[in-house]
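Participant: From the sequence below, what's the structure:
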Amino acid sequence: MPSRAQQILNDPVRTPYEQLMFELPAQVVAMLCGLDPAAGGEASRLVGRFVQCIPATASPEQQQRAARAAAGLQELLGPKLDDTQQGLLGDLVRMATQVNWTDRAPLLANGIGFLSQTYDATAALMGNTLLALSQQERERPADETTLERFVREVIRHDAPVQNTRRFTATPIRHGAVEVPAGQAILVLLAAANRDPAANPNPHTFRADRTAPTVFTFSAGAHRCPGEMLAVTVVTTVVEQLLKVGFDPASLSTQVTYRPSPNTRIPVLTDQAGT
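Facilitator: The predicted model follows:
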């Protein structure tokens, strides 16, 4: 991954934020699924089209492009869905075999899910980390360990995924509210991270905060399995950026965010507007 980050950073004119935030993490996961670098690059491009169908506001044209992208992803990932293959997809098949699961279609859908869930969420984490570094009053991490701790505090303080949805399997009672079975519940992960009962002085960004309570990756059976991977990808890319002389203060202070119902993805530009 460091070498791929270095390739992307070779542009002498501008920092390719879009590639760093979106394409690189997807390529990493594609390669972990067993694809070679060329196929991983194609998977990264396809998943960028595929995720356009996820919002309820997706247009018919976006849905059509997403359907074609899904077909392309199935062609790329399908051959790797074999218990003789190395990587995440091979592991997925082997685990399914252990519980006598023989239907491959859901496994392939989960393989595409590995990529699509990486795309927006990791981009948001990387962008929010760079923004946090750009604030001059914050001391920049001196080594990989302190940088990783910095990234984890970004996950808590400026959550890349702001909310998620759950459905009640049975009737439950929450405080004074009775919730019937089958009810959709919006879970505000970002708000939970700022709960003073979970984290002292929660509205203050503390890069030295140890073992913060973080709800960003949810919990229980539906906890996101990509926490360590997301932290590692972002820590490594930001570390490479700083090594090649990237100055976070060069980021524009006029920050906008991509429209999204649940992710907080900044649109990064340099002070010069590139």
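Participant: make it CA atoms for all contacts and neighbour counts henceforth
Facilitator: Will do.
Participant: now the strands for the stretch 51-200 of the chain?
Facilitator: According to DSSP state E, counting those that start in this stretch, the stretch 51-200 of the chain carries its strands in the segments 164-167, 172-174, 177-179, 184-187.
Participant: closest one to residue 144 among those?
Facilitator: Distances from residue 144 to each of the strands of the stretch 51-200 of the chain were compared using CA to CA; the minimum, 30.2 Å, belongs to strand 164-167.
Participant: another one to check against the first:
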Amino acid sequence: MPPPSDAIAAVTHADPYPYYAALVAQRPFYRDDKLGLWVASSAAAVDAVLACASGRVRPPAEPVPQALVGSPAGDIFRHLVRMNDGAGHCPFKQAVAATLSAVDDIRVAAVADLRAQRLVGTMALNDVVFALPAHVVGSLLGVPDDRLPQLAQWAGDFVRSIAPGADTTALARGNVAARQLLAMFHDMLARARDSDGLLARLAHDAGSVGRPAADVIVANSIGFLSQTYDATAGLIGNTLVTLARHPELQACVEADPGRVRAVVGEVLRYDPSVHNTRRFMAADTVIAGQALTAHDAVLVVLAAAGRDPAANPDPARLDLARQHIRLFTFGAGVHACPGERVAATIAQAAVTRLIATGVRPPALLDGLAYRPSGNVRIPLFAADA
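Facilitator: You can find the predicted model right below:
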């Protein structure tokens, strides 16, 4: 099997990890003229880029993708804390982090298990993988049970519309979904004082840092959904693939379902869902000894950094007893994603329920493919097993 043609093609390659290992060893930080990007692959280079004061999460001249400007999807996008820097990022990031840190693990686990029970066996495996994260996060936010299926559909349409290269059909569907999501969450926010959901908690935490604007609160509540949708679907799928390729692990979790949590924790490093992110330089700077100019863009290969032996010794070995794991898939620095516990808990519930209801991971390898994406690694299974 030929290696990936570049670091973006690697995301959906059948086995990108030998390629990533070669990048870490030979090209930890380099310029890819074909992609028009700098590429950071080693743990040290990734850390340096994510810590760089000149790095921005969006091109400074295009804070909202041109295709979204003036649309309902763009109205959500422009307020997302993860898509803003400086005054647009802090202190509201503190409110988002406080809200997620206050989430009770036992409650998340209970909600995730209940939603998994209701979905597994009622729809195809691929549909479960995508729907479950939206059902769980929607429930935690306070969305009524009968509206969760529609919420999951809207979340998927919105996520596809803000992906780079979205076509006109995806943009149109995404704007319909964004309009519906905005109406739903503004209505929920108006009644938030009667709720104990995450939306009410975010409204409270936003007020405590002096940023109680309704548009910002609503957009970032929708952001909880959109960030969870692809990333957690990928985590569920990649955990199933890992179990399929390591029969001893499947035997382990069948004997002790509690071990699924350890498998998910190692998969976050070993075969994560979010493989890369980007940073855009707002000023001339030097990173890893290389001079970058304002407007240069860097592809930050998080999945390669997780396989760097300097960060995680013997990185190609799947080890449930691994100590002091360094995870990169949630980012680092001021834009680190605070949703690790929620994502891992949802994935644990999904995999545990699927195994308990008879899904046989080895059979899932037949016809395995990956959803086209330049950032997120999400398995698509040919059939239920």
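Participant: for the first structure, which helix is longest?
Facilitator: helix 104-134 (DSSP state H).
Participant: and for that helix, what span of the second structure is it aligned with?
Facilitator: Taking TM-score structural alignment as the measure, the second structure aligns residues 214-244 with helix 104-134 of the first structure.
Participant: which parts of that stretch are buried?
Facilitator: Counting neighbours by 16 or more other CA atoms under 10 Å, one finds that the buried residues in stretch 214-244 of the second structure are 216-244.
Participant: Centre of the chain to it, how far?
Facilitator: Here the centre of mass of C-alpha atoms in stretch 214-244 of the second structure, compared against the chain's by CA atoms, centre = their mean, to the nearest Å, lies 5 Å away.
Participant: how far apart are that stretch and its match in the first structure?
Facilitator: Compared with the first structure after fitting, stretch 214-244 of the second structure has a mean deviation of 1.0 Å; criterion: mean CA distance after the TM-score superposition for the first structure.
Participant: quick one: the helices in the stretch 101-250 of the second structure?
Facilitator: Residue ranges of the helices in the stretch 101-250 of the second structure, as given by DSSP state H, counting those that start in this stretch, are 105-119, 125-141, 148-162, 168-190, 198-208, 214-245, 247-255.
Participant: Counting neighbours, what do you get for the counterpart of residue 205 of the second structure in the first structure?
Facilitator: Counting by TM-score structural alignment, residue 205 of the second structure corresponds to residue 95 in the first structure. One way to gauge burial is a neighbour count; for residue 95 of the first structure, by other CA atoms under 10 Å, it gives 13.
Participant: Same question for residue 59 of the first structure.
Facilitator: Residue crowding around residue 59 of the first structure was assessed by other CA under 10 Å; the count is 12.
Participant: Tell me which residue of the second structure matches up with it.
Facilitator: Using TM-score structural alignment to pair residues, one finds that residue 59 of the first structure aligns to residue 167 in the second structure.
Participant: so how far is residue 173 of the second structure from its match?
Facilitator: Noted for residue 167 of the second structure: a distance of 10 Å to residue 173 of the second structure, by CA to CA, to the nearest Å.
Participant: what residues are shared contacts of those two?
Facilitator: Taking CA atoms under 8 Å, 6 or more residues apart in numbering as the contact rule, residue 167 of the second structure and residue 173 both touch residue 161.
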